[in-house]
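[1] next input, structure requested:
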Amino acid sequence: MEKNKTTFIVMGVSGCGKSTIGRMIATVLELPFFEGDEYHSPENVLKMSQGNPLNDEDRLSWLLRLNSLAKQNSDSGSVIACSALKEKYRSILSKDIKEHTRYIYLKGSFEELIKRMTLRTDHFMPPALLKSQFETLEPPEDALTVSTENPPEIIVENILKQLDKSKI
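    Got it, this is the predicted structure:
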């Protein structure tokens, strides 16, 4: 697969594997990887760690930071892990770079993902917020959609096959 200038946004609710899958894709495609959670404000992290979901106002500065990051890396391309739950969030993320942005939606069931989240010990997002993420989620119509039921290696293999077919 030839190197390109695409920004891949690996999206979905908490616990779906955005970070793991995003890092693996970035490695294969030889692109920089950015963990979207690292760009949240301290206030947002505190709010979520206390079990309170973010609202649109809370998310705006975070989404703008990620859009700026994508633009800064538009010459080489990048992979960004970001929930991107609503269409309007995805519009902000791809502002001015829409033609070079591809969304990869990791789709999982509430039951599967709540099990994963209860096993995590190193993340600020409590399992109690998963329900609010599913309630907020507007599944994308134009994303490459992959089930989270397989092991990460199979998920990445499926993504790469689909990307190759679409010629990125």
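[2] from here on, just use CA atoms for contacts and neighbour counts.
    OK.
[3] T145: what secondary structure?
    Of the three states, T145 takes strand under DSSP: H, G, I helix; E, B strand; the rest coil.
[4] which residues are in contact with M11?
    With contact taken as Cα atoms under 8 Å, 6 or more residues apart in numbering, M11 is in contact with K18, A81, C82, S83, A84, L85, Y103, I104, Y105, L106.
[5] this one next, for a side-by-side:
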Amino acid sequence: MKIVGNIVYIIGVSGCGKSTVGSMLADKLQLPFFDADDFHPKENVKKMASGVPLTDADRIGWLEKLNALAIDHKENGAIIGCSALKKTYRNLLEQNIEDITKWVFLDGSFDEIWLRMKKRKDHFMPSTLLESQFKTLEPPVNALNISISQTPEEMVAKILLELKA
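    Reported below is the predicted structural model:
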């Protein structure tokens, strides 16, 4: 199955599985996958690694870069894993491509995700910042909600079913 010309954002707080689910979905759809973490400026990574939450001002340039990436891939499509915690962030991410943007929200409880993050190795985002992410989170109303209590394979299968519909 290939969905040409759609930008699918896999969104949610850190540790919810955006990279895992996004890369698996991209493989199934034969689309490129981009992890938004790879596009953060060094200053943002350093700030988060030291346990300091990003501000809206810290995120603007990063979100604009991701929107440009999405626009560059609008002809053939792409999967982008990005926290996109607030509605204003999502508005910026879909600017000029609203009609081809799809949102998939990986939904889980604080406790579920905190346990996952404690097991992660070699990631700049410390589990101590999870609370700030949940405080910032404005759950999307126009997204496919996927429970993270499922396996990644089950999550991808459900996303594929919904995207076909």
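[6] before we move on, back to that, can you tell me which of the contacts of M11 of the first structure is nearest S147 of the first structure?
    L106 (5.9 Å; Cα to Cα).
[7] tally up the residues packed near the closest one, please.
    24 (other Cα atoms under 10 Å).
[8] please apply the same query to the one 5 residues further on.
    The burial count assigned to E111 of the first structure is 8, neighbours taken as other Cα under 10 Å.
[9] ok, I159 of the first structure next?
    20.
[10] so which of the contacts of M11 of the first structure belong to strands?
    Cross-referencing the contacts of M11 of the first structure against strands under DSSP state E gives A81, Y103, I104, Y105, L106.
[11] now these: which count as buried?
    Applying 16 or more other Cα atoms under 10 Å to these, the neighbour count classes A81, Y103, I104, Y105, L106 as buried.
[12] in which helix or strand does D164 of the first structure reside?
    helix 152-166 (DSSP states H and E).
[13] tell me how many other residues crowd whichever residue in the second structure pairs up with K5 of the first structure.
    Alignment note (TM-score structural alignment): K5 of the first structure maps to G5 of the second structure. Using other Cα under 10 Å, G5 of the second structure has 15 neighbouring residues.
[14] quick check: G5 of the second structure touching I100?
    Yes. Using Cα atoms under 8 Å, G5 of the second structure makes contact with I100 at a distance of 6.8 Å.
[15] overlap in contacts of the two?
    Counting by Cα under 8 Å, 6+ apart, the common neighbours of G5 of the second structure and I100 are K74.
[16] ok so, going back, name the residues that touch the helix holding D164 of the first structure?
    M1, T20, I21, M24, I25, I104, L144, V146, S147, T148.
[17] cutoff 6 Å now
    Taking contacts as Cα atoms under 6 Å, 6 or more residues apart in numbering, no residue outside helix 152-166 of the first structure touches it.
[18] mind listing what's buried along that helix?
    Quick answer for helix 152-166 of the first structure (16+ other Cα under 10 Å): I155, V156, N158, I159, L160.
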